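Visitor: here is a sequence together with a model predicted from it:
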Amino acid sequence: MKELETKYLERLSDLYPTIAAASTEIINLQAILNLPKGTEHFLTDIHGEYEAFAHVLKNGSGSVRRKIDDVFGNTLSSRDKQSLATLIYYPKAKMELVKKTESNMEDWYKINLYRLIEVSKRAASKYTRSKVRKALPKDFAYVIEELITEKAEINDKESYYNSIIMTIIRIGRAEEFIEAISGLIQRLVVDHLHIVGDIYDRGPGPHIIMDKLATYHSLDIQWGNHDVLWMGAAAGQRGCIANVIRICARYGNLDILEDGYGINLLPLATFALRTYQDDPCTCFKLKGPEKPNKAEMEMDLRMHKAISIIQFKVEGQIIAQQKAFHLEERALLDKINYEKGTIMLDGKEYRLLDTNFPTIDPKNPYALSEEEEDIMERLERAFTGCEKLQEHMRLLLSKGGLYKVYNNNLLYHGCVPLNEDGSLKEVELFGKKYKGKKLYDALDSYIRKGFFALHEQEKQNGRDAMWYIWLHPDSPLFGKNKMATFERYFLAEKETHVEKKNPYYFLLENEQVVDTIMKEFGLNPEKAHIVNGHVPVKRKDGESPIKCNGKVMVIDGGFSKAYQKETGIAGYTLIYNSYGLLLVAHEPFESTEAAIQKESDIHSEMMVVKRVLERRLVGDTDIGKELKEQVKDLESLLLAYRSGRIVEKL
């Protein structure tokens, strides 16, 4: 061990070659440990609603407005504060509007530059100068640093700052400077972003959200069931591909595939129009907004039906191949009596609402027709060959996982599979049994195998595992006894539509169960919290997002417009700053245009979940633990230098 320690310290001495260098770094790290912890921002179940997402990201769930209030208190009117907030969120668009009505732009620039500088000073105050310097926009880094840094040696500070600001205005760079400093404020008010699952499906812009996340300064992602579905599609898993297209068709969002990712759907459209041209496809009504173009609506309906039938066939093939999934009862096409137009489920016969199945051979119902096979081959190549989609999946893989433990919070999207008595449910996966954390780790590993495994069977199992995660009763990202897609399309009887939830969802108020989950993931139940997405909280029905005496926070409040009638709000987000935990309930977002022109922010209500008695410092966080370890190692290096065990590299 002594030899290994010496080797490690020798490597460390390459970075800190002298006593002075090691000492300086210890002082720097100790200073960071005593700064207030950075603000963490939690979002979940965004479901493609890119405008609302972008706005919440810009305002930091109210963090920008709180910073403005901290700086100006009662010295600015509420209207002026809102104008300043809108300028920070949308600087370019806001200035274009102002120029149409403002007669003296020089004064306007001067007033707002001073205000923005004061806000940025306050936002930067909880970071080291080094960290702020790294966040500064390149073109104005030196100037902004001068303006936000207190200079004790200058007597007439007002004159000094005023001369810099007037020069910025005089040389015609005020607008660019305002854009730069507004971006800096947005960057500084949130130190780290957590996305607790479901970026994809339902809304029109998941690809736009992914582009935005790719440039975000610090984030992690806990995969949701819809994200894993898209990952499976990108890996070429046919069941996932068919589900992705079906959901896009159902919500009127096929543009995501065609325009967002450049995936050619023309072969599917041609096939659907020809095969179902006389079929009204009434069971496949779209959930998205009505399209003004009737022909386009009719085409989407037919494509919706065509890909749904293909999906049921493909899924039947997967069930036959992966017998270890034990999903035989969910292969339904062989349970149809095609002559009578009925299906047998759980020993009961039901009449189908739609009996037009021109591509199904009753003797071999899961076989794709020649044209369907050709379509699936093309789609498989399109999904696996789309560079933009693969780039987005690489982001999910590099920044994501099925769960995360961070600063005493356990983050995951769905549920921890439980038995009725609240104990961890044992699940079989490819011949091995797992439960709790080990189940999450195994599934996470299989997802990565689906992309990177060298052995073909391992890779195929990984791909099929993504489909398993999407709909299996034992999946922590699904957590229901079945996915009743077929029944919802084809059967009128509501009892067939019921998807029974895992006991987890009924035991969230049971402190013993919640404590068991926390311990399973290595957390102290007295200090920890679970942050959970996936199931919308129906606030209009009186449901609270805060469960189990504040130990669990379910923060899916309906970001997706499709859910807002059920929930009564437009999403919850969570803020964890140095003072504690704040849960924010958002009203629906009108539009970006309204946010700029009317200065209408998302109206939000805040609930204090936990207020700490002493302000949390960096030293109290997971990063703080790492920094303390670095200090410890550097102190060992100092001792080695001073004892002569390691020689300084002067």
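Guide: Yep, it's here. Numbering: from 1, shown residues only.

Visitor: going forward, measure contacts between C-alpha atoms and count neighbours the same way
Guide: Noted.

Visitor: what sits against the residue nearest to Phe430 when sequence neighbours are not counted?
Guide: Sequence neighbours aside, Ala324 is the residue nearest to Phe430 in space, at 6.2 Å (criterion: Cα to Cα, 6 or more residues apart in numbering). Contact partners of Ala324, counting by Cα atoms under 8 Å, 6 or more residues apart in numbering, are 429-431.

Visitor: mind doing that once more with 10 Å?
Guide: 428-431 (Cα atoms under 10 Å, 6 or more residues apart in numbering).

Visitor: likewise Trp230?
Guide: Contacts for Trp230 (Cα under 10 Å, 6+ apart) come out as 199-201, 236-237, 240-241, 243-245, 383, 389, 393, 466-467, 470.

Visitor: circling back: distance to Glu590, neighbour count and secondary structure for the contacts of Ala324 - can I get that in CSV?
Guide: Converted to CSV, the contacts of Ala324 look like this (distance: Cα to Cα, whole Å; neighbours: other Cα atoms under 10 Å; DSSP: H, G, I helix; E, B strand; the rest coil):
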residue, distance to Glu590, neighbour count, secondary structure
Glu428, 46, 15, strand
Leu429, 45, 16, strand
Phe430, 47, 11, coil
Gly431, 50, 8, coil
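
Visitor: dump these to a markdown table, plus distance to Pro476.
Guide: Formatted as a markdown table, those follow (distance: Cα to Cα, whole Å):
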| residue | distance to Pro476 |
| --- | --- |
| Glu428 | 13 |
| Leu429 | 13 |
| Phe430 | 16 |
| Gly431 | 18 |
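
Visitor: dropping in the other structure now:
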Amino acid sequence: MVLDYERNQSLRNDYSVDEFKHLNLLAEKFPTVQSVCSEIINLESILNLPKGTEHFLTDIHGAYETFSHVLRNASGMVRKKIDAVYQYALDEKTKRQLATLIYYPEEKLEIITKEESDLEGWYAVTLLRLIEVAKVSADKYTRSKVRKAMPEDFAYIIDELLNERNAKKEQYYNSIIRSIIDVDRANSFIIAISKFIQRLLIDRLHIIGDIFDRGPHADKVMDVIQNHHSVDIQWGNHDILWMAAATGIRASIAGVIRISARYDNLATLEDAYGINLLPLATFALKTYADDPCDAFMPINTPSENRSSTQAKLTSKMHKAIMILEMKLNGEIIRQNPEMCMDDRLLLDKIDYEKGTVTIDGRELELTDKNFPTIDPKNPYALTPEEKDLAEKLRFSFLNSERLQRHVKTLFSKGSTFLTYNSNLLYHGCIPLDDKGDFKEVTIHGKKYKGKELCEQFDLVSRRAYYNRERQDKRSRDRDYMWYLWSGADSPLFGKKKMATFERYFLNDKDAQYEASNRYYKLRDDKETCMRILEEFGLDPEKSHIINGHVPVKVGKGESPVKADGKLFVIDGGMSKPYQKVTGIAGYTLIYDSYSLILAEHAPFESRRNAIQEEIDIVSTRSMLERATDRILVGDTDNGIDIKNQIQDLNRLLEAYRKGVVKVKSVK
């Protein structure tokens, strides 16, 4: 290829060697002038289609049923499409049933097929209705894109039904419907087209962090994300904790287990991920045999269950792993003075005889004074039993196939931040100093701030995970991956301390207070948000920040819209433990070709009620911004990529016509 280039010296002024190589590779895919022209025409037409609909969700915290329902109903978009087609033609009950059928086709069909007296008639009517809803859901996409979204088994049939109905072909159209019923494929077709509708209505899904902890089914949420057709994730501090645990970081493993015990979710570790907690249970029963561990009872344990054997065992395991976590945290902090986390070294501040701890010059009485595994002279030293326990747990986390699969998904689809279609997405904050400037943070002896800081933490985390079996200098990467969970200058955390010890062992509210980074005061300021957008290479006049992490207290009048519409906080408390704080059950930010819309969700009762009683999530939609002109694909990041492809194809077309690149096919 290079020789061909060198034979014709006159080409040097028009094509570099690298471009010549690139054009020849492109010619393998488009081997004729006709194929190049067809692709240019196709891509040019795509640029003029409306942009796809993006959905933004955050802080799922294991709330699988709510998360799943929000995806199935596309944050209310399914019902909106049904109303668009059948606003006056169908009554409310029929529209509710049709919507529920699209959300949960398998389960709803099982009920309907048992109850419906004229099943064939119901099939005929329902198939026609689903096709009409599918049509309006697909109307802004190319036929090629719609075809790719179709379930393979029924792609040809759905394609025909979506595109071939007219007066001349009515008999043909009806015969397809009739045949689907006659060959006993109606149920399979309904399931396929319902999932097809769901997929069309969410063109891109953005998860703004914190999939894990608190709720019981983060594993099921991850299964959905792993199989989603188009998704990205901005890591939250709870996500990075699990990612660090899967990396084999012992302090993070202890943190994952502690939070799971605190929220009574140890079953997720054992049943969903196959983590062997028997060594911890054995150690806890032996070490804390006579300790009631009352302060470590799982949150919200009903009073009638507090005396149960399981609750008592969980409490002992909870305390045992918490003390182990404090020791392991201390090991990392003492090895990394540049982290500036000495204020989190508290085990050496305890007077074990008096039962007090000194914090910020104040001597405070401990609520729990039993520390059988701590040597007051060397409080961060692990006992032989703790060392053995830590290694057994590490082995279990490193060898959990499902956990490793989910964490690889978090790495492949995730990052610390994302810029996408003029929006800046991140979970926590961009650390600012007391003056409001981007705060400099030292990592491996070098200072970073703003965008560079986020990029460096991203790089460190990837290196730590993919070198997890190496016991060399990469171990410091593992330390900084741990830091992202609770470090004072972590962009995923954003508080000056995580007061874990204080919450467990003190009744002092001042000691338990976790001061936030300056960012959380200044994110209401438009100028600050515009500086952040500029830092990440976005046009501050046209762009927005989309943020999670800190629940919006809607019940107290707090607004998710900050800085005159430059920043949106969309943590509305999807997880039940947060709903008392927020007063709602989550937000979805929807960005379609016309506008930015915020959907505020009421609490989801249950999957069972949604299916049997056809009770949907009640969502209140608020328009945040409306575009003057409809936003087209050409206005998006995808549009930039397409324009670059068109530019390359035009160069190839030119090269074909000049005879510079040989036409690869005579067809």
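Guide: Arrived safely, thanks for sending. All values derive from a computational prediction rather than experimental measurement.

Visitor: any quick PyMOL command for the buried ones out of the contacts of Trp230 of structure 1?
Guide: Provided next is the PyMOL selection string for whichever of these are buried by 16 or more other Cα atoms under 10 Å:
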select buried, resi 199+200+201+236+237+240+241+243+244+245+383+389+393+466+467+470
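
Visitor: for the contacts of Trp230 of structure 1, which one is nearest Arg488 of structure 1?
Guide: Closest approach to Arg488 of structure 1 among the contacts of Trp230 of structure 1 (Cα to Cα): Asn243, at 14.7 Å.

Visitor: which position in structure 2 pairs with that closest one?
Guide: Using TM-score structural alignment, the equivalent of Asn243 of structure 1 in structure 2 is Gly255.

Visitor: now that match: how far from Asn237 of structure 2?
Guide: Distance check for Gly255 of structure 2 against Asn237 of structure 2: by Cα to Cα, to the nearest Å, it reads 12 Å.

Visitor: any chance you could list residues touching both of the two?
Guide: Trp485.

Visitor: show me what contacts Tyr261 of structure 1?
Guide: The contact partners of Tyr261 of structure 1, taken as Cα under 10 Å, 6+ apart, are 207, 255, 382-383, 386-390.

Visitor: let's go with 8 Å and repeat that
Guide: Neighbour list for Tyr261 of structure 1: 207, 386, 388-389 [criterion: Cα under 8 Å, 6+ apart].

Visitor: alignment lookup: it to structure 2.
Guide: If you follow Tyr261 of structure 1 across to structure 2 using TM-score structural alignment, you land on Tyr273.

Visitor: about what we covered before: now the match of Asn243 of structure 1, nearest residue through space, not along the chain?
Guide: Of all residues not flanking Gly255 of structure 2 in the chain, Glu325 sits nearest, at 6.2 Å (Cα to Cα, 6+ apart).

Visitor: counterpart of the one you found in structure 1?
Guide: Glu325 of structure 2 maps onto Gln311 in structure 1, with residues paired by TM-score structural alignment.

Visitor: who's in contact with that match?
Guide: If you count contacts by Cα under 8 Å, 6+ apart, then Gln311 of structure 1 has 239, 242-243 around it.

Visitor: can I take it that it is in a strand?
Guide: No. Using DSSP: H, G, I helix; E, B strand; the rest coil, the assignment for Gln311 of structure 1 is helix, not a strand.

Visitor: any idea how far the residue most central in space within structure 2 is from Val231 of structure 2?
Guide: Nearest to the mean C-alpha position of structure 2, by Cα atoms, centre = their mean, lies Ile207 at 3.1 Å. As judged by Cα to Cα, Ile207 of structure 2 and Val231 of structure 2 stand 8 Å apart.

Visitor: before we move on, what about Thr32 of structure 2?
Guide: 35 Å.

Visitor: now do Met339 of structure 2
Guide: Look at Met339 of structure 2 and Val231 of structure 2: by Cα to Cα, they are 33 Å apart.

Visitor: ok, now Ala63 of structure 2?
Guide: Look at Ala63 of structure 2 and Val231 of structure 2: by Cα to Cα, they are 18 Å apart.

Visitor: also Ile82 of structure 2?
Guide: Note on Ile82 of structure 2: its distance to Val231 of structure 2, by Cα to Cα, is 25 Å.

Visitor: cool, and Glu600 of structure 2?
Guide: 21 Å.

Visitor: what about these two, which has more around it?
Guide: Between Glu600 of structure 2 and Val231, counted using other Cα atoms under 10 Å, Glu600 has the larger neighbour count: 22 against 19.

Visitor: how about the counterpart of Asp348 of structure 2 in structure 1, what does it touch?
Guide: Alignment note: Asp348 of structure 2 maps to Asp334 in structure 1; criterion TM-score structural alignment. With contacts defined as Cα under 8 Å, 6+ apart, Asp334 of structure 1 is in contact with 362, 364-366.

Visitor: A strand includes Asp334 of structure 1, no?
Guide: No. With three-state DSSP as the criterion, Asp334 of structure 1 is assigned helix and is not in a strand.

Visitor: so Cys240 of structure 1 versus Phe430 of structure 1, what's the distance?
Guide: Computed as Cα to Cα, the Cys240 of structure 1 to Phe430 of structure 1 distance reads 19 Å.

Visitor: how about Trp122 of structure 2, nearest residue that isn't a chain neighbour?
Guide: Closest residue to Trp122 of structure 2 apart from its sequence neighbours, by Cα to Cα, 6+ apart: Glu116 at 7.6 Å.

Visitor: tell me, how many residues neighbour the counterpart of Ser182 of structure 1 in structure 2?
Guide: Superposed on structure 2 with TM-score structural alignment, Ser182 of structure 1 falls opposite Ser194. Using other Cα under 10 Å, Ser194 of structure 2 is surrounded by 25 other residues.
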